[in-house]
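In: the following comprises the amino acid sequence and a computationally predicted model.
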Amino acid sequence: MSLPHTWMLQLLLVSNLLLWEHAVSAPMCLATEGYTELPIEELFDQTIVVAQYTSNLTKQMSEKFDESFAKRLVHKASNSSTCHTASLATPETNEQIQRTHLVNLLKAMISISRAWYHPLEHLVHAVAALKGAGKTMLLKVKEVKEKNQELLREIKKILVRVHPGAEENVYPAWMGLADVRSANEDTRHFALSNLFRCLHSDTYKVATYLEIVKCRVTRNNNC
């Protein structure tokens, strides 16, 4: 009777070892199980929705801030200040955009989004400390900060799909913190007004570029 028991025990041990080996290797398969890569057109569509929403939100924020805090500074801000992203070589006219390689447009969008990472962090703190700004404005600034990070992730995905192995461009540093924290109210409001204006300009640019790149990739530029 001992022989069958010994044989059965060995069989159970071997079976358990095989099951254990399979269980150890299982996570490698589970890591991709259920993952479905979005069709490129759908990836563009959902990214464009975020970009357009963000652009509209920044326009509202800029107009609301100027109306509430910087009416007499608006003309000065729009005519005498440059944006920290101005150093990026980005196409401005439709003709320039059409002549720019789509990979360069995608890399420009990534550079713009990355260039706003730190300014948006400080903008949240500045609005939180701004008397009379209200909870709504603060919530909108926080939302734009989150949407900008989401856009950065999604545009990177598109770049990888369109041009695997592409490297990101450098992005400009923001040097306006001293003015945003200035003890002088006019200086502070002027800096914030300019920051909101530039933020809208750049988010609008990203939304526009995305539409054009989508047209080139999914419609062979026939839109």
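Out: Looks like it arrived, so ask away.
In: can we go C-alpha only for contacts and neighbour counts from here?
Out: Will do.
In: dump the residue contacts of the closest residue to Thr54 other than its chain neighbours.
Out: Among residues not flanking Thr54 along the chain, Val144 sits closest, at 6.2 Å (CA to CA, 6 or more residues apart in numbering). By CA atoms under 8 Å, 6 or more residues apart in numbering, the contact set of Val144 is Thr54, Leu57, Thr58.
In: and the longest helix for the chain?
Out: helix 185-219 (DSSP state H).
In: quick one, helices of the chain?
Out: Using DSSP H, helices in the chain cover 2-30, 40-69, 74-80, 94-99, 102-115, 117-128, 134-162, 177-180, 185-219.
In: tell me which of those helices lies nearest to Tyr171.
Out: helix 102-115 (4.9 Å; CA to CA).
In: and that closest one, what does it pack against?
Out: When contacts are defined as 3 or more CA pairs under 8 Å, 6 or more residues apart in numbering; DSSP states H and E, helix 102-115 sits against helix 134-162, helix 185-219.
In: and among the ones you listed, the most buried is which?
Out: helix 185-219 (a mean of 20; mean count of other CA atoms under 10 Å).
In: next one: that one to chain centre, how far?
Out: Centroid separation for helix 185-219 versus its chain: 12 Å, with CA atoms, centre = their mean, to the nearest Å.
In: again with stretch 122-139
Out: Between the centre of stretch 122-139 and the centre of its host chain there is 21 Å, according to CA atoms, centre = their mean.
In: and that stretch, end to end?
Out: This stretch, stretch 122-139, spans 14 Å end to end (CA to CA, to the nearest Å).
In: now what about that stretch, what contacts it?
Out: Residues contacting stretch 122-139 (CA under 8 Å, 6+ apart): Met61, Val141, Lys142, Leu177, Val180, Arg181, Leu192.
In: now do stretch 145-154
Out: Leu43, Thr47, Val50, Ala51, Thr54, Ile110, Ser113, Arg114, Trp116, Tyr117, Leu120, Glu121.
In: recalculate using a threshold of 7 Å.
Out: If you take CA atoms under 7 Å, 6 or more residues apart in numbering as the criterion, stretch 145-154 is touched by Thr47, Val50, Ala51, Thr54, Ile110, Ser113, Leu120.
In: nearest spatial neighbour of the fifth one, skipping sequence neighbours?
Out: Counting by CA to CA, 6+ apart, Ile110 lies nearest to Leu152, which is 5.9 Å off, once chain neighbours are set aside.
In: how about Asn194?
Out: Closest to Asn194 by CA to CA, 6+ apart is Ala77, at 5.6 Å.
In: this is the comparison structure:
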Amino acid sequence: MKLPLSQPHFCSFLLLVVLNFLLWEKAASVPACIRDEHCLKPVVATFNNALQRAVTIHNLTEQMYLQFFVSKFSSGYFVAFSSQLTMLDHLIIKATSYCHSTITNPPNIGREFIQFKSKRYLKMLINFVGAWIIPLNRLVFELRVIKDVSETIHSIANEIERNNKLLLDDLKWIFTKVYPKGRLEEMFPRWEFLSLIKSKDKFYQLLAIFNLSNCLRKDIYYTEFHIKTLKCRITNEGCC
């Protein structure tokens, strides 16, 4: 007498059950919003808005860097502080190389990036963008009291701050729409140069502003990349 597992019909039935289970499991892992066209369209539109805001921040940051820092360096602004440079080499190196937001930057290459769950990915991106809320707010405030800063620089800084807030709002909205039962924990890292930007010593203050501007120029490239990647992963739109 043959065992049930050896019967061809039973084997076919068992295979069909397993395949149906895998298909159900895959479908269950796709957020309900993405399976609903009426919900999907606003999500795609918000991703597009977020990307456009990131591009705007990118352009504005380049303008601020060129108009503010290049003019300061080219006019010999740091010459008066040349005696301090040897004593503060470590601080200058940190200002040019260290970014407080790095710890919240999602992976962008390798196995970890490939296997990264979209829900956690979006959470990290929200914290990555949110890392700039306090520094930008402080930048706008301090630029108002620096005497030799033009109105153009004020305007650019205001626009960067405004667009960063709107970008963060867009990403939060996407999260609540795609993962309505998900829990969003905001863990914005502290900007280490915050105390220096409040300094009455122009050298320290400018160093802090340079750190912020330099890091934002680097981070916005990652932000654009992450938004494009998440848009593709979550909506299957805009995939290269």
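Out: Perfect, thanks for sending it. Values in this document were obtained by computation on a predicted structure and should not be read as measured data.
In: list the TM-score for the superposed pair.
Out: The TM-score (TM-score structural alignment, normalised by the length of the first structure) is 0.72; 187 aligned residues with a CA RMSD of 2.7 Å.
In: returning to that earlier point: so the residue nearest to Asn194 of the first structure sits against Leu192, correct?
Out: No: in this structure, Ala77 of the first structure is not within contact of Leu192 by CA atoms under 7 Å, at 9.5 Å.
In: ok so, going back, what span of the second structure is the longest helix of the first structure aligned with?
Out: Per the alignment by TM-score structural alignment, helix 185-219 of the first structure matches residues 202-236 in the second structure.
In: do stretch 9-17 of the first structure as well
Out: Under TM-score structural alignment, there's no match for stretch 9-17 of the first structure.
In: okay, now Leu60 of the second structure: neighbour count?
Out: 21 (other CA atoms under 10 Å).
In: what's near enough to touch the equivalent of it over in the first structure?
Out: With TM-score structural alignment as the matching criterion, the partner of Leu60 of the second structure in the first structure is Leu57. With contacts taken as CA under 7 Å, 6+ apart, Leu57 of the first structure has no neighbouring residues.
In: and if you look at Phe128 of the second structure?
Out: Counted by CA under 7 Å, 6+ apart, Phe128 of the second structure has contacts Ser101, Thr104, Asn105.
In: what about 8 Å?
Out: Phe128 of the second structure neighbours (CA under 8 Å, 6+ apart): Ser101, Thr102, Thr104, Asn105, Pro106, Phe188.
In: which residue packs closest to Leu106 of the first structure, ignoring adjacent ones?
Out: Going by CA to CA, 6+ apart, Leu106 of the first structure has Leu159 as its nearest residue, at 6.3 Å.
In: what's that neighbour aligned with over in the second structure?
Out: Using TM-score structural alignment, Leu159 of the first structure sits opposite Phe175 in the second structure.
In: same check, this time on Pro39 of the first structure
Out: In the second structure, Pro39 of the first structure lands on Pro42 (TM-score structural alignment).
In: tell me how many other residues crowd its match.
Out: 13.
In: repeat for Thr104 of the second structure
Out: 19.
In: returning to what we had before: biggest separation within the contacts of Phe128 of the second structure, which pair?
Out: Across those, the longest distance by CA to CA is 13.6 Å; it joins Pro106 and Phe188.
In: check contacts around the closest residue to Leu207 of the second structure other than its chain neighbours.
Out: Using CA to CA, 6+ apart and skipping residues adjacent in sequence, the residue nearest Leu207 of the second structure is Ala95, 6.6 Å away. With contact taken as CA under 8 Å, 6+ apart, Ala95 of the second structure is in contact with Leu207, Ala208, Phe210, Asn211.
In: tell me the spacing between Ala95 of the second structure and Gln115 of the second structure.
Out: Distance from Ala95 of the second structure to Gln115 of the second structure, by CA to CA: 33 Å.
In: hmm, Asn221 of the first structure is touching Cys215, no?
Out: Yes: using CA atoms under 8 Å, Asn221 of the first structure makes contact with Cys215 at a distance of 5.0 Å.
In: which one in the second structure is aligned with Ala133 of the first structure?
Out: Aligned partner of Ala133 of the first structure by TM-score structural alignment: Val149.
In: look up how far Lys157 of the first structure lies from Leu38 of the first structure.
Out: Relative to Lys157 of the first structure, and taking CA to CA, Leu38 of the first structure is found at 10 Å.
In: meant to ask about Met61 of the first structure
Out: Distance from Met61 of the first structure to Lys157 of the first structure, by CA to CA: 28 Å.
In: same question, Ala173 of the first structure
Out: 24 Å.
In: ditto for Cys29 of the first structure
Out: 22 Å.
In: now do Asn194 of the first structure
Out: Distance from Asn194 of the first structure to Lys157 of the first structure, by CA to CA: 31 Å.
In: with Gln46 of the first structure instead?
Out: 12 Å.
In: what of Lys147 of the first structure?
Out: On the measure of CA to CA, Lys147 of the first structure and Lys157 of the first structure end up 15 Å apart.
In: same thing with Ser111 of the first structure?
Out: Distance from Ser111 of the first structure to Lys157 of the first structure, by CA to CA: 14 Å.
In: likewise Leu18 of the first structure?
Out: Taking CA to CA, one finds Leu18 of the first structure at 38 Å from Lys157 of the first structure.
In: swap in Leu9 of the first structure?
Out: 52 Å.
In: for Gly182 of the second structure, list the residues it contacts.
Out: With the criterion set at CA under 8 Å, 6+ apart, Gly182 of the second structure makes contact with Phe175, Thr176.
In: circling back: now the contacts of stretch 145-154 of the first structure as TSV including neighbour count?
Out: Converted to TSV, the contacts of stretch 145-154 of the first structure look like this (neighbours: other CA atoms under 10 Å):
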residue	neighbour count
Thr47	22
Val50	16
Ala51	25
Thr54	26
Ile110	23
Ser113	25
Leu120	20
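In: farthest pair in the residues you listed?
Out: Thr47 and Leu120 (19.7 Å).
In: residue in the first structure paired with Asn20 of the second structure?
Out: So, by TM-score structural alignment, Asn20 of the second structure is left unmatched.
In: Asn20 of the second structure - how many residues pack around it?
Out: Asn20 of the second structure, neighbours per other CA under 10 Å, totals 12.
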